[in-house]
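Colleague: Sharing a sequence plus its predicted fold:
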Amino acid sequence: MNIGAIRLSSPISDSDFQQAYARADLSRQRKIDAYLHREDKERSLVGDMLTRLMLFRQFGYVSLKVPFTADRFGKPYLESQSGIHFNISHAGDWIVSAVDSSPIGIDVERIRSIDMAVANHYFSDAEQERLKAVPPENKLSYFFDLWTLKESYIKAIGKGLNEPLRLFTIDLSVNEIKLISTKKKDAAWKFRQYEIDRAYKLSICAANDSFPNQVTEVVWDELLTFYMEER
């Protein structure tokens, strides 16, 4: 398993953007072109770039022209590569990507003020009760712990929001993160959280527990150099 993160705290220069855009596959270029805002175009391009770097480091996979395909639930994958799995997420300044030989999901969120009534729609009864018991000063942090862990799970199984979030529970009451569900196979999923920034939450859900000790932070110049190299 390999997990990468890049922080884009300032816009990418036009020169760098155009260079990287020209190297992207046609499918990615069309997705980038469909966005109206420059920051969304950058996230789409950089998410692709970061994932390909992580795939190279994990599997030696280097083709930049093979597009990432999305299934009917929107989960990206590589055709004819059943042993390669990856997932991407972005929020605020951060873009993250996780790759593994088994299904995997990743979610990053910026901790921000939110109407706690949202929990009534997306959290199970058990999660709501535990959230209510958390001291006020820790409520936001706990909310986003739950949110990112639940998101990482539904991204790992490839169902997106087609899997109702209220139908399963993330249990944080013990030392390990547990998924409580009516589906027996769900007991096999593993979770881990990493701190890349105190203002963010980052959670991973994976089919195995080969989690790295830390997230690999990549800087823009390093990523661009990799992406522009001839292979």
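Modeller: That came through fine.
Colleague: can we go C-alpha only for contacts and neighbour counts from here?
Modeller: OK.
Colleague: what number of residues lie near the nearest residue in space to residue 165 that is not next to it in sequence?
Modeller: Closest residue in space to residue 165, ignoring its immediate chain neighbours: residue 122 at 5.1 Å, by C-alpha to C-alpha, 6 or more residues apart in numbering. Neighbour count for residue 122, taken as other C-alpha atoms under 10 Å: 17.
Colleague: Now do the same contact list for residue 122.
Modeller: Taking C-alpha atoms under 8 Å, 6 or more residues apart in numbering, we find residue 122 in contact with 164, 165, 166.
Colleague: Without its sequence neighbours, what residue ends up closest to residue 211?
Modeller: Going by C-alpha to C-alpha, 6+ apart, residue 211 has residue 1 as its nearest residue, at 6.1 Å.
Colleague: swap that for residue 168, please
Modeller: Among residues not flanking residue 168 along the chain, residue 181 sits closest, at 4.9 Å (C-alpha to C-alpha, 6+ apart).
Colleague: I'd guessed the one you found sits against residue 171; true?
Modeller: No - between residue 181 and residue 171 there is no contact, the gap being 10.6 Å when judged by C-alpha atoms under 8 Å.
Colleague: Pick out whichever of these two has more residues nearby.
Modeller: Neighbour comparison, residue 181 and residue 171: the larger count goes to residue 171, with 16 against 13 (by other C-alpha under 10 Å).
Colleague: give the contact list for the residue nearest to that one when sequence neighbours are not counted.
Modeller: Distance criterion C-alpha to C-alpha, 6+ apart; nearest residue to residue 171, sequence neighbours excluded, is residue 178 at 5.0 Å. The neighbours of residue 178, taking C-alpha under 8 Å, 6+ apart as the test, are 170, 171, 172, 187, 190, 191.
Colleague: ok, now residue 96?
Modeller: Contacts of residue 96 (C-alpha under 8 Å, 6+ apart): 3, 4, 5, 6, 47, 50, 88, 89, 90, 106, 107, 108.
Colleague: So which of the contacts of residue 178 is surrounded by the most neighbours?
Modeller: For those, the largest neighbour count, defined by other C-alpha under 10 Å, is 24 neighbours, found at residue 191.
Colleague: quick one: that residue and residue 210 touch, right?
Modeller: No - applying C-alpha under 8 Å as the test, residue 191 and residue 210 come out as separate, 10.4 Å apart.
Colleague: take the one below as the second:
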Amino acid sequence: MIKLYLMKISGLEPDDIKWKKHVSPKRYEKMLSYRQKKDRALSLGVELLLNAALQELYPGIRCPVAYVEDENGKPYLPDYPAIYFNLSHAEEYAACALSDAALGVDIEYCADIDGDIARSYFTGQEYEYICGKPESKRLEAFYDLWVLKESYMKACGVGFRLALDAFCLQMGDRITLLQDGQIQPCSFFLTQFENYKLAVCYQGDEDASITPIFCEPQNLYLTPLQKFINIHWLV
């Protein structure tokens, strides 16, 4: 079971006090520390998604939950060790993925970049993969690799402590990952919407069908009936 939730934070008012009860005190204080409104909305949005998802999937869990980070900075729920989650955000989108197995999620806005970044940080094989694309497709190929690699690093729980060129992605009908000469038992979901790339890496070697769930801020924490009324009352 893998669930992926997305929210466009342009519709989120982070300074509305009503959100305080829906996130942990630690997150709320962290959110307030950001000077830019967009950064406050992104920080708030990822945990709003987490708690809304937990309430939907595990109604017996009391939210907001308090989560901690391990020695490598990976967040987890100490009271619910069988529930795995990961958070990411970029520009105008917050993302939250939940599963019953270890996973990582990464979302990136596809801004123009210097091609030497790929040469410096990716493996030679990955760099050749990008260069083998038509020039108009190279930026897309770069971000495919970037979100896939970062999702794996987050799923492993080490983040950028694992160098980007310490493992290699082999792109094809099925994406495989080689580390220390061995194919790793992980699978990937990769998608694009608007000008964003998003990847989920999860434990296991079976493909999972993931349908991103786009959430509107005003519909978070409403009952199914309230959501129906909120969406359809003008019809």
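Modeller: That came through fine. Everything numeric in this text was worked out from a predicted model, so none of it was measured.
Colleague: Can you pull the TM-score for these?
Modeller: The pair, once superposed, lands on a TM-score of 0.88 when counted by TM-score structural alignment, normalised by the length of the first structure; 222 aligned residues with a C-alpha RMSD of 2.0 Å.
Colleague: re earlier: what's the residue nearest to residue 168 of the first structure in contact with, if anything?
Modeller: The contact partners of residue 181 of the first structure, taken as C-alpha under 8 Å, 6+ apart, are 167, 168, 169, 187.
Colleague: ok, of those residues, which come out buried?
Modeller: 168, 169 (16 or more other C-alpha atoms under 10 Å).
Colleague: Would you point out the most distant pair within the contacts of residue 181 of the first structure?
Modeller: The span of the contacts of residue 181 of the first structure, defined through C-alpha to C-alpha, is set by 167 and 187 at 14.2 Å.
Colleague: Tell me the secondary structure of the spatially most central residue of the second structure, please.
Modeller: Geometric centre of the second structure, nearest residue: residue 105, 3.3 Å, by C-alpha atoms, centre = their mean. Secondary structure, DSSP: H, G, I helix; E, B strand; the rest coil: residue 105 of the second structure is strand.
Colleague: I'd say it and residue 156 touch.
Modeller: No - proximity of residue 105 of the second structure to residue 156 does not meet the contact threshold set by C-alpha under 8 Å, at 11.2 Å.
Colleague: residue ranges for the helices of the first structure, please.
Modeller: 14-23, 26-34, 38-59, 118-122, 125-133, 139-156, 220-228 (DSSP state H).
Colleague: Nearest to residue 82 of the first structure among the ones you listed would be which one?
Modeller: helix 38-59 (12.6 Å).
Colleague: buried ones in that closest one?
Modeller: For helix 38-59 of the first structure, by 16+ other C-alpha under 10 Å, it's 41-55, 58-59.
Colleague: likewise stretch 56-74 of the first structure?
Modeller: 58, 59, 62, 64, 67, 68.
Colleague: swap in stretch 195-205 of the second structure?
Modeller: 196, 197, 198, 199, 200, 201, 202, 203.
Colleague: if I look at the first one, how far off is residue 27 of the second structure?
Modeller: What it means is residue 196 of the second structure. 25 Å (C-alpha to C-alpha, to the nearest Å).
Colleague: and if you look at the fifth one?
Modeller: Taking C-alpha to C-alpha as the measure, residue 200 of the second structure and residue 27 of the second structure are separated by 23 Å.
Colleague: before we move on, what about residue 111 of the second structure?
Modeller: 28 Å.
Colleague: between those two, which one's more packed in?
Modeller: Between residue 111 of the second structure and residue 27, counted using other C-alpha under 10 Å, the more crowded position is residue 27 (18 against 10).
Colleague: pretty sure the more buried one contacts residue 47?
Modeller: Yes - assessed by C-alpha under 8 Å, residue 27 of the second structure is found in contact with residue 47 at 7.5 Å.
Colleague: Going by distance to residue 79 of the first structure, which of the contacts of residue 181 of the first structure wins?
Modeller: Nearest member of the contacts of residue 181 of the first structure to residue 79 of the first structure, counting by C-alpha to C-alpha, is residue 187, at 28.1 Å.
Colleague: Wait, residue 5 of the second structure touches residue 99, no?
Modeller: No - look at residue 5 of the second structure against residue 99 with C-alpha under 8 Å: they stay out of range, at 11.8 Å.
Colleague: re earlier: can you pull the contacts of the residue nearest to residue 211 of the first structure?
Modeller: So residue 1 of the first structure contacts 58, 98, 99, 100, 101, 210, 211, 212 (C-alpha under 8 Å, 6+ apart).
Colleague: Now do the first one against residue 225 of the first structure, distance only.
Modeller: Noted for residue 58 of the first structure: a distance of 18 Å to residue 225 of the first structure, by C-alpha to C-alpha.
Colleague: The fourth one too?
Modeller: According to C-alpha to C-alpha, residue 100 of the first structure stands 23 Å off from residue 225 of the first structure.
Colleague: Who has more neighbours out of those two?
Modeller: Using other C-alpha under 10 Å as the criterion, residue 100 of the first structure and residue 225 rank with residue 100 on top: 24 against 10.
Colleague: For that one, give me its contacts.
Modeller: 1, 2, 58, 84, 85, 86.
Colleague: nearest residue to the equivalent of residue 107 of the second structure over in the first structure other than its sequence neighbours?
Modeller: Aligned by TM-score structural alignment, residue 107 of the second structure pairs with residue 108 of the first structure. Closest residue to residue 108 of the first structure apart from its sequence neighbours, by C-alpha to C-alpha, 6+ apart: residue 202 at 4.4 Å.
Colleague: Under the alignment, what does the one you found map to in the second structure?
Modeller: Using TM-score structural alignment, residue 202 of the first structure lines up with residue 198 in the second structure.
Colleague: Check residue 192 of the first structure too.
Modeller: Aligned partner of residue 192 of the first structure by TM-score structural alignment: residue 189.
Colleague: Its match: neighbouring residues, count only.
Modeller: 18.
Colleague: Assess the claim that it and residue 211 are in contact.
Modeller: No - taking C-alpha under 8 Å as the definition, residue 189 of the second structure is not a contact partner of residue 211, at 9.9 Å.
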